[in-house]
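Undergrad: When you get a sec, could you give me coordinates for this:
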Amino acid sequence: MVVHVVTGIVDDGHGLVASRVQRHLTPLTRYSGLIMPYLPLYVAFFALLGLSYGFPYSNCTGKEGSPPPSTLGKTVAVTSVPPCAAAPCEVHPSEVLNLTITFVPNEVISNFTAVVHAALGTTKIPFPIPNPDGCDTSVTGVTCPLKANTPVEWKHSLTLPKLIPAGVTVVIIWELQVSAGNDVSCVEFVAKVAP
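TA: As a prediction, this is how the structure comes out:
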């Protein structure tokens, strides 16, 4: 038996094996003309996807000035653009940080508000958000009421205020708040203000 790897032809002298191999190779070779020209794009896309999903966050703990843990939901994932793979995330003043928080509410949520602070030691500096309404579909992509036990992908943008000096490291606390002390999601991440 001779196998020709380049052509995918197998010759056992009777032609029986060749037809079996051809049948198994056809599905693979049929799509190679569609995949190969775009292979660099696929590689770049999945590389960027991998970077964005490596966002270093933690859930709020209620310790050392952190808000209490979320009581009305569970955070599943956080992604950002520009991507950040390791803490501290470097952010530039007046740069837009696009954040996506994926969470699962424990109960039906009629409305909620985004509340953002930067913790610098024991001092909390509020970050103004242009539209804190968590249910504004045009801004966040979310329509309320939220269903219980159904994943929600909430999006928002934040521009870092210039009042934090360059080189300073802060903890950014991002709450999706139903009422004071009752969050459907609460995450923290460390950010360093770039010069």
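
Undergrad: drop to CA atoms for contacts and neighbour counts, all remaining ones
TA: Noted.

Undergrad: now the strands for the chain?
TA: 2-4, 9-11, 58-59, 73-81, 89-91, 96-105, 113-120, 123-127, 152-159, 169-179, 182-193 (DSSP state E).

Undergrad: Format those strands as TSV; extra columns: mean neighbour count and distance to Ile35.
TA: Output for the strands of the chain, formatted as TSV (neighbours: other CA atoms under 10 Å; distance: least, CA to CA, whole Å):
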stretch	mean neighbour count	distance to Ile35
strand 2-4	10	23
strand 9-11	17	23
strand 58-59	18	38
strand 73-81	19	27
strand 89-91	19	35
strand 96-105	19	30
strand 113-120	19	42
strand 123-127	15	45
strand 152-159	18	30
strand 169-179	21	40
strand 182-193	22	38
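
Undergrad: Please give the structure of this sequence too, so both can be compared:
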Amino acid sequence: MDKFIAAVILVVCMSVDISSGKTPFHTCKSGSSKVTNVVIPGCNAPPCKLKKGSSAAMSISFTAGEGYTKVTADVHGVISYIPVPFTPPNVDGCQHSGLTCPLTKGKNYVYNNTIPIKSSYPNLQLVVRWELLDENNKDILCIEIPAEISD
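TA: Below is the predicted model:
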């Protein structure tokens, strides 16, 4: 009976993790903050499917590694090792992103942004590299997410 209960608890825990909406990501080698979670709705397995003519919302949870007075988003689509600018409409991370600057070292934050997936983009696989830069243009955080743009 105890093994059965343990098995049920294990299955429930695994189901909660799968359905929690966590998006698979890799952290870059740069960045002084610790990324704890990334969520792109509808993306629970790589590559994230990005539909042309739509918008992709993203939420990044992180712990600030230092204090920052300014936050700027820098986004690229990396195609065959070549970074191509993929600029969100709001690059100011201190405005309309869930962050209030200045950021305090050791405090937890959630950054939110949305990027349009233009109909003019070609169908392709890429890696989306999303960086948040500080007032000195150094990485606060950097994540990479495998993605696929399609009709």
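
Undergrad: Quick one, which of the strands of structure 1 gets closest to Asp133 of structure 1.
TA: Evaluated over these, closeness to Asp133 of structure 1 peaks at strand 113-120, with 4.9 Å, by CA to CA.

Undergrad: According to the alignment, what residue interval of structure 2 corresponds to that closest one?
TA: Under the alignment (TM-score structural alignment), strand 113-120 of structure 1 falls on residues 72-79 in structure 2.

Undergrad: Give me the mean deviation of the matching stretch from structure 1.
TA: On superposition with structure 1, the mean distance recorded for stretch 72-79 of structure 2 (mean CA distance after the TM-score superposition for structure 1) is 0.4 Å.

Undergrad: residue contacts, the most centrally placed residue in structure 1?
TA: For structure 1, Thr79 is the residue whose C-alpha lies nearest the centre (CA atoms, centre = their mean; 2.3 Å). By CA atoms under 8 Å, 6 or more residues apart in numbering, the residues touching Thr79 of structure 1 are Ser52, Tyr53, Gly54, Phe55, Leu99, Thr100, Ile101.

Undergrad: go again using 10 Å as the cut-off
TA: 49, 51-57, 85, 98-102, 155 (CA atoms under 10 Å, 6 or more residues apart in numbering).

Undergrad: So what does it match up with in structure 2?
TA: Match for Thr79 of structure 1 (TM-score structural alignment): Val39.

Undergrad: For its match, give its distance to Leu126 of structure 2.
TA: Using CA to CA, to the nearest Å, one gets 18 Å for the distance from Val39 of structure 2 to Leu126 of structure 2.

Undergrad: repeat for Ala45 of structure 2
TA: Counting by CA to CA, the gap from Ala45 of structure 2 to Leu126 of structure 2 is 15 Å.

Undergrad: just Thr23 of structure 2 next, same as before
TA: Separation of Thr23 of structure 2 from Leu126 of structure 2 (CA to CA): 16 Å.

Undergrad: for Gly67 of structure 2, same thing?
TA: In terms of CA to CA, Gly67 of structure 2 sits 32 Å off from Leu126 of structure 2.

Undergrad: Asn108 of structure 2 now?
TA: 29 Å.

Undergrad: do the same with Thr27 of structure 2
TA: 16 Å.

Undergrad: Give the equivalent position in structure 1 for Ile143 of structure 2.
TA: In structure 1, Ile143 of structure 2 lands on Val187 (TM-score structural alignment).

Undergrad: Can you name the residues that contact its match?
TA: Val187 of structure 1 touches 57-61, 66-67, 69-70, 75, 77-78, 101, 116, 172-176, counting by CA under 10 Å, 6+ apart.

Undergrad: go again using 8 Å as the cut-off
TA: With the criterion set at CA under 8 Å, 6+ apart, Val187 of structure 1 makes contact with Tyr57, Ser58, Asn59, Cys60, Thr75, Ile173, Trp174, Glu175.

Undergrad: how much space is there between the fifth one and Val152 of structure 1?
TA: Thr75 of structure 1 sits 10 Å away from Val152 of structure 1, taking CA to CA as the criterion.

Undergrad: Correct me if wrong: Met58 of structure 2 contacts Ile40.
TA: Yes - with contact defined as CA atoms under 8 Å, Met58 of structure 2 counts as touching Ile40 (4.7 Å).

Undergrad: thinking again about what came up before, is it possible to get a markdown table of the strands of structure 1 that adds distance to Val139 of structure 1?
TA: Output for the strands of structure 1, formatted as a markdown table (distance: least, CA to CA, whole Å):
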| stretch | distance to Val139 of structure 1 |
| --- | --- |
| strand 2-4 | 58 |
| strand 9-11 | 57 |
| strand 58-59 | 24 |
| strand 73-81 | 16 |
| strand 89-91 | 22 |
| strand 96-105 | 11 |
| strand 113-120 | 12 |
| strand 123-127 | 17 |
| strand 152-159 | 7 |
| strand 169-179 | 14 |
| strand 182-193 | 18 |
